[in-house]
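# Build the 3D model from these lines:
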Amino acid sequence: MVKLLENKVGPIINLKDYRQFGLQVYDEILSVAEKLQGKSIFHINATPQGGGVAELLKSQVPFEKAVGLKSYWLSMANVPPSFFTVTKKIHNLLQGKPGLLNEEEKNLYFSVNQELAASLKDFCDQFPDGLAVVHDPQPLPLIQFIPKNFNAIFRLHLDVSVANLSVMDFLKSLIEKYKLVILSNEDYFISLPWIEESKRKVIMPAIDPLSEKNQPMDIRAANAMLEKFNINPLKPLIAQVSRFDAWKNPLGTVQAYYSAKKEIPALQLVLLGLLLAIDDPEAVTVFEKIKKHARGDPDIHLFADPAEFAEISNETFVNAIYTASDLIIQNSVREGFGLTVTEAMWKNKPVIAGIAKGILMQIEDGENGILAATPEDIAKNIVKLIKDKISREKLGRVAHESVRQRFLLPRFILDNFKLYASLKSKIWS
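Reported below is the predicted structural model:
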């Protein structure tokens, strides 16, 4: 049966551990949180793992609980794969891909969300009132079934600045029903001109510096871990950590690697994109294409199946990749924000990235990272940075500091809490 299931988050966090990342922000969080004590909020998204939304919620919800909110996270369960094929198409159309939804696809999109209505009602009936935050297009139609005593926010994480107008017209009547629409970049509202100014909000995402993946790791431990997978710590290593998605352009990264390898024969490449997100059915197809391009090169290491390193947590393995790499590539064509860019920068790594709007929010070319428009540009900068350790380290230091100032979890939490507090009288009795 299709339904919404609550994700059990944990462990309980110690708020004081976050004071080190900015005392002023920390104190302000506690001050605003006093106005929100005991209030009910629930987040709804497609899947409990894989992708940036799940990454945010697994830190955001425990933090909200820790300050006294009744915060919950619900995800879809037992959904037919055909539904996620449709929502992936919607995702692609929202990011500018040409095409149209047919009537069968539209009907499936609505019917699955209608099936979710019963479990949504069961959950909401436990509370006198509250706030629902609906994340991304998959559960968007649930606005039709959220009880009147709840108010709803639509949180869209994609870059929709060049959205396909046909899909935006299709979704318009649903989006307009929400009290607020939150995007990651003001520029993205260009495709939603019918959203009145008072309903527009911008909150940039952030990473949790205390998550397992983002904490410091000893380079020797990282190298020892990767040696078990035939990655040589004595040879230069570059990596792209992201889903196997055409918008992330991993094929272009492979092309850049092959070009750079002509000048740096010992170069190694890791592509890490674990196939965890059930809402991304295209990932397997993209991964198979990459395998064909990489076949026969022992210096290309592809990781898609978590079972390959079953004795190591996913987060620890990602941490080891970041730690051991000389630089990180994020060759995205579209990026709503790009948390893997943020993660790499936090790890003091220089990032060579595609010119996507979400990345432009984070990287100032030549100052805290490198922007590159083509595989040839990426290759040229790979060669330059691999040969210049001083420049690599300087870019990495500046990158880390820019994340510390702008893109850590406490700032993100404060932005959300201020929003909740501003709506308090309109949401909670």
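# contacts, neighbours, all on C-alpha from now
Fine.
# so where do the strands sit in the stretch 51-200 of the chain?
According to DSSP state E, counting those that start in this stretch, the stretch 51-200 of the chain carries its strands in the segments 70-77, 130-135, 150-155, 180-183, 200-202.
# so how far is Ala239 from Pro375?
To Ala239, Pro375 is 14 Å away according to CA to CA, to the nearest Å.
# Which one's more surrounded, those two?
Ala239 (25 against 22; other CA atoms under 10 Å).
# One more, so I can put them side by side:
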Amino acid sequence: MTKKIHTFLHGVASDGSEISRSERNEYERTMARNATALVDTVKGNDVVILHDPQSTGLVSALHAHGTHVIWRSHVGLDQPNDIARAAWDMLRPYLDEAEAYVFSRRNYVWEGLDDSRVHIIPPSIDAFTAKNRDLTNDEVAHILSVARVFEDGKATADIDGSARPVHVERKVHMSGSPIPPEVPIVVQVSRWDRLKDPLGVLDGFVRHIAPKTDGYLVLAGPAATSVRDDPEQPEVLAELETRRTGLPPAIRDRVRIAQLPMEDEGENAIVVNALQRHATVVVQKSLAEGFGLTVAEAMWKARPVVASRVGGIEDQIESGRSGILIEPDDLERFGSEVAALLEDRARAEHLGTEAKARVTREFLTPRHLIKQGRLVLSLIE
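Below is the predicted model:
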């Protein structure tokens, strides 16, 4: 049900079905159980921020408890269709008692909501978390060696910093052998989700990047064993593995499908950090996107990014200045832009520098917290 609501709000009914009355009843029963547990943890006049559509069923119970409820949605569709509207129609009645609605973009605001309660606050990244904190080149190499992304893997790594230290010991499960550290790599980090289009990235690499460059492709996502609430992810991962196996050996040897350990959040985050920092080019070829903070994460690390012109990605990248935007179905343009950056390192470096400056100005936590703080104060004053 969680996955179905998510895909409906992106305008996609992956199984071709509607949200049934029985599914809605199950949703309401689940929300009632969760609400009973949640109200015991808050007091009257507290401010509770509920995130994403799946939480709408908690609004009424929290309001009845005397709390101020802000509901925030991170997903949306630039041009809503009947599938998205069906999800809105199901969820909208649960939102009547929320005092504020927060969306990442004006285009994502649902039809039928009270516009006086609507606020637009883009999301942000925290520069000091394990996923985004600065790493030296030696630390990047050490982390990726321990994780067996690189050859000659070391046993463990302990990375200190302003946040809590991170211990790295688990290995990335990777199709193919470890990557030589000196080769250029193209990286996409995402869930194994059709909306992230990892199969399209693979096809674009095979057809339009591999023949022109000596680059490698790394498609990175969660370990299959960690995905329990999304039956589609193992299917997509299996399709990728099958597609890779069928490639000519010379190209197959330059494609890696990397399943990242998820047991320790900090360890996973620091491996993603190192992988993005080592990337020659980062891509995000999504077919639909709420905001796409993996783009901001890569930009913060001064990586050149080639990404789809969809959703919040458009708000982050100024195409041609702080990255490159392409139409999500244009594989040839996608491939040519990535190949050009692999060959023109000076331009890639310039785009990366501008990308970091863009995130510094617009998408770091302090700016986000100021806007959110003003909203909270407006409710309690």
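# what's the TM-score here?
Scored by TM-score structural alignment, normalised by the length of structure 2, the superposition of the two chains gives a TM-score of 0.83; 334 aligned residues with a CA RMSD of 2.0 Å.
# and the strands of the stretch 51-200 of structure 1 as JSON lines, adding distance to Glu311 of structure 1?
Below are the strands of the stretch 51-200 of structure 1 laid out as JSON lines (distance: least, CA to CA, whole Å):
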{"stretch": "strand 70-77", "distance to Glu311 of structure 1": "27"}
{"stretch": "strand 130-135", "distance to Glu311 of structure 1": "32"}
{"stretch": "strand 150-155", "distance to Glu311 of structure 1": "35"}
{"stretch": "strand 180-183", "distance to Glu311 of structure 1": "38"}
{"stretch": "strand 200-202", "distance to Glu311 of structure 1": "40"}
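# Tell me which of those strands sits nearest to His91 of structure 1.
His91 of structure 1 lies closest, by CA to CA, to one member of the strands of the stretch 51-200 of structure 1: strand 130-135, at 12.4 Å.
# which bit of structure 2 covers that closest one?
With TM-score structural alignment applied, strand 130-135 of structure 1 matches the range 46-51 in structure 2.
# Which helix or strand contains Leu276 of structure 1?
Here Leu276 of structure 1, judged by DSSP states H and E, is contained in no helix and no strand.
# What is the burial count for it?
17.
# Quick check: the gap between it and Asn314 of structure 1.
For Leu276 of structure 1 relative to Asn314 of structure 1 (CA to CA), the value is 10 Å.
# Tabulate the strands of the stretch 51-200 of structure 1 (TSV), appending distance to Asp208 of structure 1 and mean neighbour count.
TSV is the format used below for these (distance: least, CA to CA, whole Å; neighbours: other CA atoms under 10 Å):
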stretch	distance to Asp208 of structure 1	mean neighbour count
strand 70-77	17	20
strand 130-135	19	23
strand 150-155	19	22
strand 180-183	19	23
strand 200-202	19	16
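# Just say helix, strand or coil for the aligned residue in structure 2 for Gly336 of structure 1.
The equivalent of Gly336 of structure 1 in structure 2 is Gly290 (alignment by TM-score structural alignment). Secondary structure state of Gly290 of structure 2, per DSSP: H, G, I helix; E, B strand; the rest coil, is coil.
# pretty sure Gly290 of structure 2 is touching Phe103, no?
No: using CA atoms under 8 Å, Gly290 of structure 2 is not in contact with Phe103, being 9.8 Å away.
# intersection of neighbour lists for the two?
Among the neighbours of Gly290 of structure 2, those also in contact with Phe103 (CA atoms under 8 Å, 6 or more residues apart in numbering) are His74.
# Enumerate the helices of the stretch 201-350 of structure 2 by residue range, in sequence order.
Secondary structure of the stretch 201-350 of structure 2 by DSSP state H, counting those that start in this stretch: the helices cover 232-245, 249-252, 265-278, 293-300, 313-316, 331-343, 345-362.
# Pull out the buried residues from stretch 370-383 of structure 1.
Across stretch 370-383 of structure 1, burial judged by 16 or more other CA atoms under 10 Å covers 370-372, 374-376, 378-383.
# so can I have CSV of those residues showing distance to Glu115 of structure 1?
Shown next, in CSV, are these (distance: CA to CA, whole Å):
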residue, distance to Glu115 of structure 1
Ile370, 46
Leu371, 44
Ala372, 45
Thr374, 44
Pro375, 45
Glu376, 48
Ile378, 46
Ala379, 49
Lys380, 52
Asn381, 50
Ile382, 50
Val383, 53
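# and which of those residues is nearest to Lys426 of structure 1?
Leu371 (42.9 Å).
# in terms of contact, does the closest one touch Ile363 like I think?
Yes: assessed by CA under 8 Å, Leu371 of structure 1 is found in contact with Ile363 at 7.5 Å.
# Which of the strands of the stretch 51-200 of structure 1 sits closest to Asp305 of structure 1?
strand 70-77 (21.2 Å).
# residues in structure 2 aligned with the closest one?
Counting by TM-score structural alignment, strand 70-77 of structure 1 has no counterpart in structure 2.
# Does anything pack onto that strand? Which helices or strands?
Packing contacts for strand 70-77 of structure 1, counted by 3 or more CA pairs under 8 Å, 6 or more residues apart in numbering; DSSP states H and E, involve strand 3-6, strand 40-45, helix 52-66.
# Pro261 of structure 2 matches what in structure 1?
So, by TM-score structural alignment, Pro261 of structure 2 is matched to Pro306.
# Would you check how far apart its match and Ala239 of structure 1 are?
On the measure of CA to CA, Pro306 of structure 1 and Ala239 of structure 1 end up 17 Å apart.
# check contacts around Asn185 of structure 1.
Per CA under 8 Å, 6+ apart, neighbours of Asn185 of structure 1: 202-204, 358.
# mapped onto structure 2, which of those are still contacts?
Counting by both residues aligned by TM-score structural alignment, their matches' CA atoms under 8 Å, the members of those that carry over to structure 2 are 202-204, 358.
# Buried only: go through those for me.
By neighbour count, with 16+ other CA under 10 Å, the kept ones among the contacts of Asn185 of structure 1 hold 202-204, 358 as buried.
# Closest one to Val53 of structure 1 out of the residues you listed, please.
Nearest member of those to Val53 of structure 1, counting by CA to CA, is Met204, at 12.4 Å.
# Counting neighbours, what do you get for Glu18 of structure 2?
13.
# can you tell me which residue in structure 1 aligns to it?
Under the alignment (TM-score structural alignment), Glu18 of structure 2 pairs with Leu100 of structure 1.
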